[in-house]
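Asks: I need the structure of the sequence given here:
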Amino acid sequence: DITKEKENVQLVTKLFKAIENSPTIVVITDKNGIIEFVNPKFEKVTGYTFKEVKGLNPHVLSTGYTTKAAYKKMWQTISSGENWQGEFKNKKKDGTVYWEEAIITPVKNEEGIITNYIALKEDITEKKAQEKKFLYALFEAQENEKLKFGEILHDNLSQILSAMSFFIEAVLNPKNTKDQLKIEYLQKIRQLTYDAQRESRNISHGLMSKQLIESGLVAATIEVCTNYNLSKNINFTFKNSGYHEDLFEVEIKQNIFRIIQEITTNIVSHSQATKATIKFSVKDNEWFILEVNDNGIGIDETQIKENSKCFGLKNIQQRVALLNGIIKRNSKPNMGTKYIIKLPLVLEPINSELNLLN
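Replies: As a prediction, this is how the structure comes out:
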């Protein structure tokens, strides 16, 4: 039918023009992922021409940020006939890093066999930058509030309790009283006062990160372990392999420290663990690795997904994202939980106005 054939040709022509003029990046590959077509938007964003990338794998754009496991999962999804949606941190021809959101759809022939893949992509670099600026502003406000409250707690409450201890010591002096019962009561009050002093000191240090500012991330982390070892029924161990304080600016270390605080708080509050380990390491002079594991009851991932109030875990994820990092959590019932967080060593200042992302 010549009429039907003409209609099909016209339709294909219209679709091709729509793709060519689309504000969305379009990439078509064969079943093995080899590029067969890219539209002008791809050329504009990446700097590569169609001729330069034809016959290549889209991996030519890779920065190495996406893990092999993530790529494997993506291929399992699309090769099974399902759509895949996610984000890539890619690199343009001139070396500029950019973010893109992608939807990859398999194309099947009449027999239902996959012959091609179509990727529709959007440059979301500016969107990610705005998100990071928002997160930075949010966390900066949180830090200011914590600092203010910590100072008040340390300067006021601790001084009051110290004065109380002084007067109680005076009353306990044998020259001042011989009432044994009163002495016993006052001894109990003294012990409670010491406990309150210790707790207020722990809280204020956690809020102010004074140790972090004065001595660095390692010293602050050791202090977290020490405080928990003294006050809780859990043994924290700290290990360091290759990390030194010059690797990060103070703003980056502040966020890493808050991540550690969030994770250790969850361990102490919910895990029922008796042992936990915090480890710093450096891999290939490119990545800082933070590992935290415990021997507790584990985390129910289903409850986390269903519970919108898991602010601590969400806070961890947001901070890792702010630092361009990767987070992986492994947990099994009664076999503990392990966090592995990878952060790139080359990070621009977290408070820069325009270059928060790259």
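Asks: contacts and neighbour counts: CA atoms only from here.
Replies: Fine.
Asks: chain center to the strand or helix carrying residue 151: distance?
Replies: Using DSSP states H and E, residue 151 sits in helix 125-152. Chain-centre distance of helix 125-152: 15 Å, with CA atoms, centre = their mean, to the nearest Å.
Asks: flag every buried residue along that helix.
Replies: Within helix 125-152, the residues that count as buried by 16 or more other CA atoms under 10 Å are 125, 128-133, 135-136, 139, 143, 146-147, 149-151.
Asks: could I get the contacting residues of residue 281?
Replies: Contacts for residue 281 (CA atoms under 8 Å, 6 or more residues apart in numbering) come out as 240-243, 288-290.
Asks: out of those residues, who's nearest residue 323?
Replies: Nearest to residue 323 out of the contacts of residue 281 is residue 288 (CA to CA; 11.2 Å).
Asks: and the residue nearest to the closest one when sequence neighbours are not counted, what does it touch?
Replies: Nearest non-adjacent residue to residue 288, counting by CA to CA, 6 or more residues apart in numbering: residue 282, 4.7 Å away. Residues near residue 282 by CA under 8 Å, 6+ apart: 241-243, 288-289.
Asks: re earlier: for the buried residues of helix 125-152, which one is nearest residue 259?
Replies: Once CA to CA is applied, the member of these that ends up nearest residue 259 is residue 139, at 11.8 Å.
Asks: following up with a second sequence; could you model it the same way so I can compare the two?
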Amino acid sequence: MIQKDSQVYIIINEQGTIESFNLPATEIFGFKQEEVKGKKVDILFPHFNFHLLHQEDSSAFETLGVLKDQSITTFQVNCSRLLLLDQLYFVLHVETAKEQKSSFNKMKAELKASLSELMDFKFALDESSIVAITDQKGMITYVNDTFCKISKYSSEELIGKSHKIINSGYHSPDFFRNLWRTIGNGKVWKGEIKNRAKDGTYYWVDTTIVPFLNGKGKPYQYLAIRNEITGKKRAEEELQRMMSKLIGIQEEERKKISRELHDGIGQNLYSLLIMINRLRTDSNQQFIEQMETEISNIIDEIRQISWQLRPSILDDLGLIPAIRSFVNKFNEHYGLKTNFTYKLQRRLDSEVETSIYRIVQEAMTNARKYAKTNEISLSIIEGENELDIVIDDHGVGFDPKAKRNGVGLFSMEERARSIEADFQVHSQINEGTTIKVKVPFQ
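Replies: Predicted structure coming up:
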């Protein structure tokens, strides 16, 4: 019997003479190699038109073959040309019809098993995810039942349309341009998208879009796999609202304390100072001067606390005057140099101005305490769609991966999140710390 994985091949020259007859061939035809070598190939395939091989580089055909016991069998022959030392040879790869059928049946069984496995994967994916396929122009060609269920559209309403049909209007055109640029270049895109269902309700999906590439490496269709995260996003939004409310309450308390310090204790101390001045002629002059000095220091200290809690200039004149005032007092009080550059021609929402002011205040305070630096750079520059804030302390830096016990960075991050700003910290040991905040204009 011929071995299962062996290949039967016969090599003939340009004249149709057999040059080589391998062992599997001897087993299937019954001839020994010395019995056929040097003889015309007709001894094996009497009806074979050998001259046709000269017309094509390779060919496949079916022909009758004669075995040594004179029995006749149908063979499938695949022929390829071989040029060796300027001599042309033909390599005949031979299979019996029985072998071919067996190979076909095996292939059919493997294909059936693969299809079954593929259907299992499809079932699992359909049960767990929202699936859609689009062509290279973005037109929907397939949606699963889960997609229809969450979007509240039927498959007939979706197929042939683009995903604009579920566009919520939440994301900017740049968001989708970046998405299409990524998948158009054959790369996988991942992100969170807010969509709108047919009934007008909104839902969030965690999305992965995989491009399918043709032989030239260009996408011909896209597979989008989504998982609903509406509950998660609602929880995040609720947390953000709570943080904004908490920050608002904190600011109101600061205002209240500031007014009380200024209008209550401050006024009382002023009255006390006036009384001491009246006692100058009747009491010990040196003692009175000492009391006067101490009370003056208390007044200055209360003013400083009041200024730090809530500068009235922030409410009256806006962000840039308030920060300029803070920087001047900060430099004077602590002996630091702050290079402040700015370009802002508009007033921002009160909550936004307050959050930016607190972030700058916290960042500069941290730099003074921990950076071991004499110089700080601060820039607030208005762009087309956002306000860019950069604080660079030129100090000793820190390891961002190390565990932090303070709440300074956390406070800044939360304030940035409350106004939907992007907050980034870059730091290296002995190379300083840079804080970047990008505040989108509403």
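Asks: turn the contacts of residue 282 of structure 1 into a markdown table, including distance to residue 314 of structure 1 and secondary structure.
Replies: A markdown table is the format used below for these (distance: CA to CA, whole Å; DSSP: H, G, I helix; E, B strand; the rest coil):
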| residue | distance to residue 314 of structure 1 | secondary structure |
| --- | --- | --- |
| 241 | 28 | strand |
| 242 | 28 | coil |
| 243 | 26 | coil |
| 288 | 21 | strand |
| 289 | 19 | strand |
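Asks: show the buried residues in those residues.
Replies: Neighbour counting over these (16+ other CA under 10 Å) leaves 243, 288-289 as the buried ones.
Asks: follow-up on the earlier one: to which residue of structure 2 is the residue nearest to residue 288 of structure 1 aligned?
Replies: Under the alignment by TM-score structural alignment, residue 282 of structure 1 pairs with residue 382 in structure 2.
Asks: measure that match to residue 388 of structure 2 for me?
Replies: 6 Å (CA to CA, to the nearest Å).
Asks: for residue 202 of structure 1, which residues are in contact?
Replies: Counting by CA under 8 Å, 6+ apart, residue 202 of structure 1 has contacts residue 227.
Asks: can you find the partner of it in structure 2?
Replies: When structure 2 is aligned by TM-score structural alignment, residue 202 of structure 1 is paired with residue 304.
Asks: who are the packing partners of the one helix or strand residue 19 of structure 2 maps to?
Replies: Using DSSP H and E, residue 19 of structure 2 sits within strand 18-21. Strand 18-21 of structure 2 makes packing contacts with strand 8-13, helix 33-36 when contacts are defined by 3 or more CA pairs under 8 Å, 6 or more residues apart in numbering; DSSP states H and E.
Asks: now tabulate the ones you listed in a markdown table and tack on distance to residue 174 of structure 2 and mean neighbour count.
Replies: Shown next, in a markdown table, are those (distance: least, CA to CA, whole Å; neighbours: other CA atoms under 10 Å):
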| stretch | distance to residue 174 of structure 2 | mean neighbour count |
| --- | --- | --- |
| strand 8-13 | 61 | 21 |
| helix 33-36 | 73 | 14 |
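Asks: who wins for proximity to residue 58 of structure 2 among those?
Replies: Per CA to CA, nearest to residue 58 of structure 2 of these: strand 8-13, 13.7 Å.
Asks: which helix or which strand is home to the residue nearest to residue 288 of structure 1?
Replies: Assigned by DSSP H and E, residue 282 of structure 1 falls in strand 275-283.
Asks: distance from that strand to structure 2 after superposition?
Replies: In this overlay with structure 2, the average offset of strand 275-283 of structure 1 from its partner residues is 1.9 Å by mean CA distance after the TM-score superposition for structure 1.
Asks: for residue 435 of structure 2, helix, strand, or coil?
Replies: Taken by DSSP: H, G, I helix; E, B strand; the rest coil, the conformation at residue 435 of structure 2 corresponds to strand.
Asks: where do the helices sit along the stretch 201-350 of structure 2?
Replies: For the stretch 201-350 of structure 2, the helices defined by DSSP state H, counting those that start in this stretch occupy 230-260, 266-278, 285-309, 312-316, 319-334, 350-370.
Asks: tilt between the third one and helix 319-334?
Replies: Using axes from the mean of the first three to the mean of the last three CA atoms, to 10 degrees, the inter-axis angle of helix 285-309 of structure 2 relative to helix 319-334 is 140 degrees.
Asks: what residues sit buried inside helix 285-309 of structure 2?
Replies: Of the residues in helix 285-309 of structure 2, those buried (16+ other CA under 10 Å) are 288, 292, 295, 299, 302-303, 305-307, 309.
Asks: any idea which of these is closest to residue 202 of structure 2?
Replies: Looking across the buried residues of helix 285-309 of structure 2 and measuring by CA to CA, the closest to residue 202 of structure 2 is residue 309, at 40.3 Å.
Asks: how much space separates the closest one from residue 321 of structure 2?
Replies: Using CA to CA, one gets 16 Å for the distance from residue 309 of structure 2 to residue 321 of structure 2.
Asks: returning to what we had before: got the helices of the stretch 201-350 of structure 2 as JSON lines, with distance to residue 133 of structure 2 columns?
Replies: Converted to JSON lines, these look like this (distance: least, CA to CA, whole Å):
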{"stretch": "helix 230-260", "distance to residue 133 of structure 2": "22"}
{"stretch": "helix 266-278", "distance to residue 133 of structure 2": "70"}
{"stretch": "helix 285-309", "distance to residue 133 of structure 2": "56"}
{"stretch": "helix 312-316", "distance to residue 133 of structure 2": "53"}
{"stretch": "helix 319-334", "distance to residue 133 of structure 2": "49"}
{"stretch": "helix 350-370", "distance to residue 133 of structure 2": "41"}
